[in-house]
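Engineer: Here is the input, now give the coordinates:
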Amino acid sequence: MASNNITFDPSSYTRPTTTTVAHKDLDRDAFLKILITQLQYQDPSQPMQDKEFIAQMAQFSALEQTNKVYQVNSLALGTQMIGNIAGYQRSDGTIQEGEVISAQTIGGNVMVQIGDDMIDLSQIIEVKKK
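Structural biologist: Next comes the predicted model:
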């Protein structure tokens, strides 16, 4: 019986490439625009069923409530950082650290004050006890 020699050369395989696509989650404005467009262009002979409309409004209400809970939790997280040392990445790629002085909501985003800088909570990469 003949045997086949099988060899494996890992260098002949390439790693799969990944493409990252920036996306923005649908917010309440996008949801309302979709709903309004849907209502504007619906077929008059087949109007939206009441239960469909109620279901979409319930989804919108749930989205609003989830957003409010997120905002409250984010602000609570920001206030817990007060007095601690937080690190964040600046736009030039350098890491900056400083004491968190305050936390507040500005334009729907939770910001913490580190020194003279107002930093979006999402930019914080590290928090240490002072």
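
Engineer: contacts and neighbour counts: CA atoms only from here.
Structural biologist: Fine.

Engineer: Which helix or which strand is home to residue 71?
Structural biologist: Element membership for residue 71, per DSSP states H and E: helix 50-81.

Engineer: Tell me the helices and strands packed up against that helix.
Structural biologist: Judged by 3 or more C-alpha pairs under 8 Å, 6 or more residues apart in numbering; DSSP states H and E, helix 50-81 is in contact with helix 28-40, strand 95-106, strand 109-114.

Engineer: Show me which residues of the second one are buried.
Structural biologist: By that I understand strand 95-106. By neighbour count with 16 or more other C-alpha atoms under 10 Å, strand 95-106 contains the buried residues 97, 98, 99, 100, 101, 102, 103, 104, 105.

Engineer: structure for this one too, so we can compare:
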Amino acid sequence: MAGVRDLAAQWQRAAGATPWRPHVSPEEAKAARLSPRLIRTLRARLGLTQSGLARLVGVSAAAVVQWERGRATPSGENRSAVVGLRRLGRRDVKRILAAMPKMAPARRRPGRARRRRRRGRR
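Structural biologist: Prediction:
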């Protein structure tokens, strides 16, 4: 029962927390060039993983993967957040991430075995 309480407390903290948002004017965000390569190099310069960048911007890690592959581009508030990250250094990013609440990783339900696909003859 204590695990459920801990998880509920985490969700309440996360619900009250908003993702980090920089102070970037809409004109600056619109004029900024954001290529997949630039997003990748920005992430590397800041020492972030794809999930770390996703936490900062407030999107999923899959969205960051799509940005870096060129299949999608950040827009709106997400674009402003990525443009704002260009002004920060590694220390700033670490400080911001440390202040953000961490979510527990999703766990599988016990008792549900993962089915494996067999290859070859049955």
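
Engineer: Give me the TM-score for these two chains.
Structural biologist: Once the chains are laid over each other, their TM-score by TM-score structural alignment, normalised by the length of the second structure reads 0.27; 56 aligned residues with a C-alpha RMSD of 4.6 Å.

Engineer: if we can go back for a sec, export the helices and strands packed on helix 50-81 of the first structure as a markdown table, with columns for distance to residue 59 of the first structure.
Structural biologist: Putting those into a markdown table (distance: least, C-alpha to C-alpha, whole Å) gives the following:
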| stretch | distance to residue 59 of the first structure |
| --- | --- |
| helix 28-40 | 9 |
| strand 95-106 | 25 |
| strand 109-114 | 23 |
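
Engineer: and of these, who's closest to residue 75 of the first structure?
Structural biologist: strand 109-114 (5.9 Å; C-alpha to C-alpha).

Engineer: follow-up on the earlier one: which positions within the helix holding residue 71 of the first structure qualify as buried?
Structural biologist: 60, 63, 71, 74, 75, 78, 79, 81.

Engineer: Would you confirm that the fourth one contacts residue 110?
Structural biologist: The one in question is residue 74 of the first structure. Yes. In this structure, residue 74 of the first structure is within contact of residue 110 by C-alpha atoms under 8 Å, at 6.4 Å.

Engineer: Residue 64 of the second structure: neighbour count?
Structural biologist: By the criterion of other C-alpha atoms under 10 Å, residue 64 of the second structure has 25 neighbours.

Engineer: does it really touch residue 54, like I thought?
Structural biologist: Yes. Assessed by C-alpha under 8 Å, residue 64 of the second structure is found in contact with residue 54 at 6.3 Å.

Engineer: about what we covered before: right, so of the helices and strands packed on helix 50-81 of the first structure, which gets closest to residue 120 of the first structure?
Structural biologist: Closest approach to residue 120 of the first structure among these (C-alpha to C-alpha): strand 109-114, 4.4 Å.

Engineer: Report all helices and strands that the next helix or strand after the closest one contacts.
Structural biologist: Using DSSP H and E, the helix or strand that directly follows strand 109-114 of the first structure along the chain is strand 117-120. Helices and strands touching strand 117-120 of the first structure, by 3+ C-alpha pairs under 8 Å, 6+ apart, are strand 109-114.
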